[in-house]
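Asks: here is my input; please provide its structure:
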Amino acid sequence: MRVCAGEGCEKEGTMRCPTCIKLHIEEGSYFCDQVCFKANWAKHKALHKKAKLEAAKIQQENSATDPKDLSVQLDWPGYRFSGPLRPHKQSPRRLVPKHIQRPDYANNDEGYPFSEAMNKSKLRCLSKEEIAKMKHVCKLGREVLDACGAAIRPGITTDEIDRVCHEASIERDCYPSPLNYFQFPKSCCTSVNEVICHGIPDGYVLQDGDIVNVDISVFHKGYHADLNETFLVGEVDEKTLHLVKTTYECLDMAIKSCKPGMRYRDLGNIISKVCGADTFACWRAWFVGVIGLFVRLLAQNKAVGIMKPGHVFTIEPMINLGTWQDQTWPDKWTSTTIDGKRSAQFEHTLLITETGVEVLTARTKDSPVGPQWFQTVLEKKAAEKKSGSD
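Replies: As a prediction, the model looks like this:
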């Protein structure tokens, strides 16, 4: 039972202050009736002022860093980079308002996900109620990634993309899942050009011709949504465009094969076949269970498990232009190709239904550049070639 916040009142709090609802104030926001609410208004409104000051402080700290201050490249003496990309200074860690529900790793120093570690044994079938919650958080995750995609252009820093991700997550009452996960310092991953995955947003300014993968995950009411896309920055060369298109097709073909009774390990053969036909290297293709079960999906792998209705997981192919081998920067997160050639990645969260599969993080008609953005670019280039030869 909620107790009335009125001074000296011990009745049940059955009504809630409308301003507290807007400001996400829980404690001290309930009253027994309108009379008690008005009688305690002078003291109660101080809660509103405190909440507004905290929100303003968070906003100021999140936007206090001048992008110019992040443009300085970091120096790691003795480290041999595989490609032209270099790390830049990072902005201070962004803050999450107190009213946002957090995963267990958000506030411990090591960022250790205890609940994930306890539930790694097997993939389970979700109930109807759990599936409804997964669908909702995936809808929110799609909106956050779309906000990031709409911001991408030559001249924007990857730190600015992180800011967009962070604020879009908070606006939807979501915790940006990467933040403090095993001490990861940012709210999303931005992997540019030769970076395969886990790129840390910083002061790097995206250039015309770059590609950048934005990998986001949001936590809402106990559930995570996970998805990512590789975006073209301005005009990219045809080899890069073909890499991105093939990577998307790897994911697309894998999704289309999903249905009850299919073995998870067979996804590796499908992905390897698609990228192998174009002589690309499959660095990793993960099947990731909603409870944190990670299985590497490569050709002829021996992963166990059969798809069943109610299973929720992601498929995440990472495809390289050159060799599959990688190296990790001294930041202990950024994984790049060992030959400095480019890499692309796509990911969706999926639900196995009674008859097939549902893409919970699917693009919508409002997603940036349309559902088949790379196809539009290919058709444009083909038309330009034809026009030039006529």
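Asks: alpha carbons only for contacts and neighbour counts from here, please
Replies: Will do.
Asks: in contact with Gly209, which residues?
Replies: Counting by CA atoms under 8 Å, 6 or more residues apart in numbering, Gly209 makes contact with Leu232, Val233, Gly234, Glu235, Val236, Asp237.
Asks: do you know how far it is from Glu235?
Replies: 5 Å (CA to CA, to the nearest Å).
Asks: please, where are all the helices along this protein?
Replies: For the chain, the helices defined by DSSP state H occupy 18-22, 34-39, 41-62, 114-118, 128-151, 158-171, 238-256, 266-276, 373-389.
Asks: count of neighbours near Lys43?
Replies: Counted by other CA atoms under 10 Å, the residues lying close to Lys43 total 10.
Asks: pull the contacting residues for the residue lying closest to Lys133 once chain neighbours are set aside.
Replies: Sequence neighbours aside, Tyr223 is the residue nearest to Lys133 in space, at 7.1 Å (criterion: CA to CA, 6 or more residues apart in numbering). Applying CA under 8 Å, 6+ apart, we find Tyr223 in contact with Lys133, Met134, Val137.
Asks: my guess is the last one contacts Ser217. True?
Replies: The one in question is Val137. No: between Val137 and Ser217 no contact is recorded; they are 9.5 Å apart, counting by CA atoms under 8 Å.
Asks: what do the two both touch?
Replies: Listed as contacting both Val137 and Ser217 by CA under 8 Å, 6+ apart are His224, Ala225.
Asks: from Arg296, how far off is the nearest residue to Val164 once chain neighbours are set aside?
Replies: Spatially, and ignoring its direct neighbours in sequence, Val164 is nearest to Cys148 (6.0 Å; CA to CA, 6+ apart). According to CA to CA, Cys148 and Arg296 sit 28 Å apart.
Asks: one more to put side by side:
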Amino acid sequence: MLAPRAPGVLARPGRQQLRVEAKGFGFSKVVGKPKDLLRGREPLRPHTLSPPREVPPHIPLPPYAKTGKLPRLEMRPEVHDAAGIERMRASCKLAAQVLRRAGEMVAPGVTTDAIDAAVHEMIVGAGAYPSPLNYGKFPKSVCTSVNECLCHGIPDSRPLQEGDIINIDVTVYLDGYHGDTSAMFYVGSPAPVAKRLCEATREALDAAIKEGGGGRFGGAAWICGPDVPLTAIGDTIVEVAKKAGFKVSPDFIGHGVGRVFHASPSVMHVKNAEPGRMQVNSTFTIEPILTEGSPRMVEWKDKWTAVTADGGLAAQAEHTVLITSSGAEVLTLP
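Replies: Reported below is the predicted structural model:
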């Protein structure tokens, strides 16, 4: 789950001036966009939400679980001891397992609410807490972002449709540590551009961890490693996206993760001059969002759902990474 961003409707305006009008129920349409990126798709709209799901009383809770208040952002990266690293491995392993099983549910006619219900039961069944639930009053246990949704989509009663693409973002709180991961899934057979976008997003994530990673992370130089500038991540992601003909959203960042859900360092996915270097035994997420059109975004009235301003598709991929003395360890591999 990406780090929260400052409130606002439009972010990082570019040269193409677009006028956005709110249209009932919190969804938006873009007036005057240069081309129709919906291609006959119905734009996303909010659907019915089911009540937040119950967490069994024996499950240990993170500090925000009852209040919904965002915890104070930790300014120093957490450096784990040996026990903390093992707990991070366990939480990330569970997150990856839940994500894989959630992805197996994706099919036309399945609602994102049904995916949320299954994810919730898998997590609490493993003795863990679904980290998104009541984090800043987020009402569900997983984020499900469909088509033009950049991130933080709230599961609801909308059935998935043939040709959709969906990001499922799973975070679990197990034994005091959060593990965070996400991936894209196809609903039936999406358009070729949708498949290329999803593939490029995964390639950008892999390349930002290890050059030529290709999902295997073997046989090439690590991009992530001790004392490497964090700027190397954004530089790499932008290069991969540009070669594939896509843009990178500048509005959402990766983040330190461990005993706190969102902590330092802030991991920018675009070119930047922010200070900071990777520290041994620290853990953080890399979770780029690529777009087929403009990366500009519109935020729904729910204060969570972020969609592309031009209706173009978006895709995201995420791993939690541990920095080691010789490079990095990807904790959320399936």
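Asks: which of Cys148 and Arg296 of the first structure has more residues huddled nearby?
Replies: Cys148 (23 against 20).
Asks: counterpart of that one in the second structure?
Replies: Matched to the second structure by TM-score structural alignment, Cys148 of the first structure sits across from Ala102.
Asks: ok, how many other residues are close to the aligned partner of Ser91 of the second structure in the first structure?
Replies: Taking TM-score structural alignment, the alignment pairs Ser91 of the second structure with Val137 from the first structure. Number of residues near Val137 of the first structure (other CA under 10 Å) recorded here: 26.
Asks: repeat that for Pro56 of the second structure.
Replies: With other CA under 10 Å as criterion, Pro56 of the second structure counts 12.
Asks: leaving out the residues flanking it, which one is nearest to Gln316 of the second structure?
Replies: Closest to Gln316 of the second structure by CA to CA, 6+ apart is Ile289, at 4.3 Å.
Asks: report the contact partners of that neighbour.
Replies: Applying CA under 8 Å, 6+ apart, the residues near Ile289 of the second structure are Leu150, Thr201, Val248, Ser249, Ala314, Ala315, Gln316, Ala317.
Asks: what does the first one align to in the first structure?
Replies: Leu150 of the second structure is assigned Ile196 in the first structure as its aligned equivalent, the criterion being TM-score structural alignment.
Asks: against Cys20 of the first structure, how distant is that match?
Replies: 44 Å.
Asks: those two - which one has more neighbours?
Replies: In this view Ile196 of the first structure and Cys20 are compared by other CA under 10 Å, and Ile196 has more residues nearby, 29 against 19.
Asks: the more buried one is in contact with Trp333, isn't it?
Replies: No: with contact defined as CA under 8 Å, Ile196 of the first structure does not reach Trp333; the gap is 10.6 Å.
Asks: picking up where we left off before, so how do I select the buried members of the contacts of Gly209 of the first structure in ChimeraX?
Replies: Buried subset of the contacts of Gly209 of the first structure, written as a ChimeraX selection, criterion 16 or more other CA atoms under 10 Å:
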select :232,233
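Asks: if we take the contacts of Gly209 of the first structure, which one ends up nearest to Met307 of the first structure?
Replies: Of all the contacts of Gly209 of the first structure, Leu232 has the smallest distance to Met307 of the first structure: 33.4 Å, by CA to CA.
Asks: what's near enough to touch whatever residue of the second structure lines up with that closest one?
Replies: Using TM-score structural alignment as the criterion, Leu232 of the first structure maps onto Tyr186 of the second structure. Counting by CA under 8 Å, 6+ apart, Tyr186 of the second structure makes contact with Val106, Gly163, Asp164, Ile165, Ile166.
Asks: now Tyr186 of the second structure: how far from Leu197 of the second structure?
Replies: Taking CA to CA, one finds Tyr186 of the second structure at 12 Å from Leu197 of the second structure.
Asks: hang on, the earlier thing: right, so the helices of the first structure: which one is the most enclosed?
Replies: Of all the helices of the first structure, helix 158-171 has the most neighbours on average by mean count of other CA atoms under 10 Å, namely a mean of 23.
Asks: relative to the whole chain's centre, how far out is it?
Replies: Distance of helix 158-171 of the first structure from its chain centroid, counting by CA atoms, centre = their mean, to the nearest Å, is 11 Å.
Asks: tell me the residues of the second structure aligned with it.
Replies: Under TM-score structural alignment, the match for helix 158-171 of the first structure is residues 112-125.
Asks: mean deviation, that stretch versus the first structure?
Replies: Once superposed with the first structure, the aligned residues differ from stretch 112-125 of the second structure by a mean of 0.4 Å; criterion: mean CA distance after the TM-score superposition for the first structure.
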